[in-house]
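Student: With the sequence up front, the predicted model follows.
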Amino acid sequence: MTAITKADMAEKLFDELGINKREAKEMVDIFFEEIRECLTEKEQVKLSGFGNFDLREKSQRPGRNPKTGEEIPISARCVVTFRPGQKLKVQVEAYNEE
């Protein structure tokens, strides 16, 4: 399995849309910055046909240092979660069946 990078996305925009590489990189950066800003402002991000990025509050809980066995508290925090949309789920399942 391989991973796609922001540079790969910019290259795809360059190839498909014919815009220059600097503009393609800028478009990718703006896209991800907008997602970051929305999540920072505790807004949900919904990408139709792809999925939703949500914030979830996790309460404080006890943890354990695996080396010493010492119990340590894990502080409450907010985490980003991703829930794939139905179209994405169907496409991934179809790919898995091949």
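Tutor: That came through fine.
Student: drop to CA atoms for contacts and neighbour counts, all remaining ones
Tutor: OK.
Student: Spatially central residue for the protein, please.
Tutor: Taking Cα atoms, centre = their mean, the centroid of the chain lies closest to F82, which sits 6.4 Å from it.
Student: What residues does that residue make contact with?
Tutor: 51-54 (Cα atoms under 8 Å, 6 or more residues apart in numbering).
Student: can we see that at 6 Å?
Tutor: 52-53 (Cα atoms under 6 Å, 6 or more residues apart in numbering).
Student: From P66, how far out is it?
Tutor: Between F82 and P66 the distance is 28 Å, computed by Cα to Cα, to the nearest Å.
Student: Same question for E26.
Tutor: From E26 to P66 the distance is 43 Å (Cα to Cα).
Student: Alongside the first one, take a look at this:
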Amino acid sequence: MTKSELIAALMRKHPHLQLKDINLIVNTVFGAISRSLADNNRVELRGFGAFSIKERDPRIGRNPKTGEQVQVSKKFIPFFKTGKELHARINKAREV
């Protein structure tokens, strides 16, 4: 689901809200999550999952075009761990 699909789904579910209000809500939620991660804070949404930041150590990589070795510096990446309820719901939906 893309951001625009999420907004469309919210519009269908809440027709009394205007598009600009739903846009504001979605942008506010995503912005708050982004700012918290940028400040190295964990974001937990009970039943859904938790967003956090993981650190990747510096390493020697390889340029795929030339095969030349390059130094890759330390970096931080976003990480998402599913909550128990989401994990159970996904697995239940996949059972045949």
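Tutor: Perfect, I can see it now. Values in this document were obtained by computation on a predicted structure and should not be read as measured data.
Student: Now the TM-score, please.
Tutor: The TM-score (TM-score structural alignment, normalised by the length of the second structure) is 0.91; 95 aligned residues with a Cα RMSD of 1.2 Å.
Student: and the strand or helix carrying the residue nearest to the centre of the first structure, which stretch of the second structure?
Tutor: Using DSSP states H and E, F82 of the first structure sits within strand 77-84. For strand 77-84 of the first structure, the aligned range in the second structure is residues 75-82, judged by TM-score structural alignment.
Student: Which positions in the matching stretch come out as buried?
Tutor: Within stretch 75-82 of the second structure, the residues scored as buried using 16 or more other Cα atoms under 10 Å are T82.
Student: try stretch 46-53 of the first structure
Tutor: Applying 16+ other Cα under 10 Å to stretch 46-53 of the first structure flags 46, 51-53 as buried.
Student: cool, and stretch 27-42 of the second structure?
Tutor: Buried, per 16+ other Cα under 10 Å, within stretch 27-42 of the second structure: 33-34, 36-37.
Student: Closest to L86 of the second structure out of the residues you listed?
Tutor: I33 (18.5 Å; Cα to Cα).
Student: Need the three-state assignment for the closest one.
Tutor: Following DSSP: H, G, I helix; E, B strand; the rest coil, the label given to I33 of the second structure is helix.
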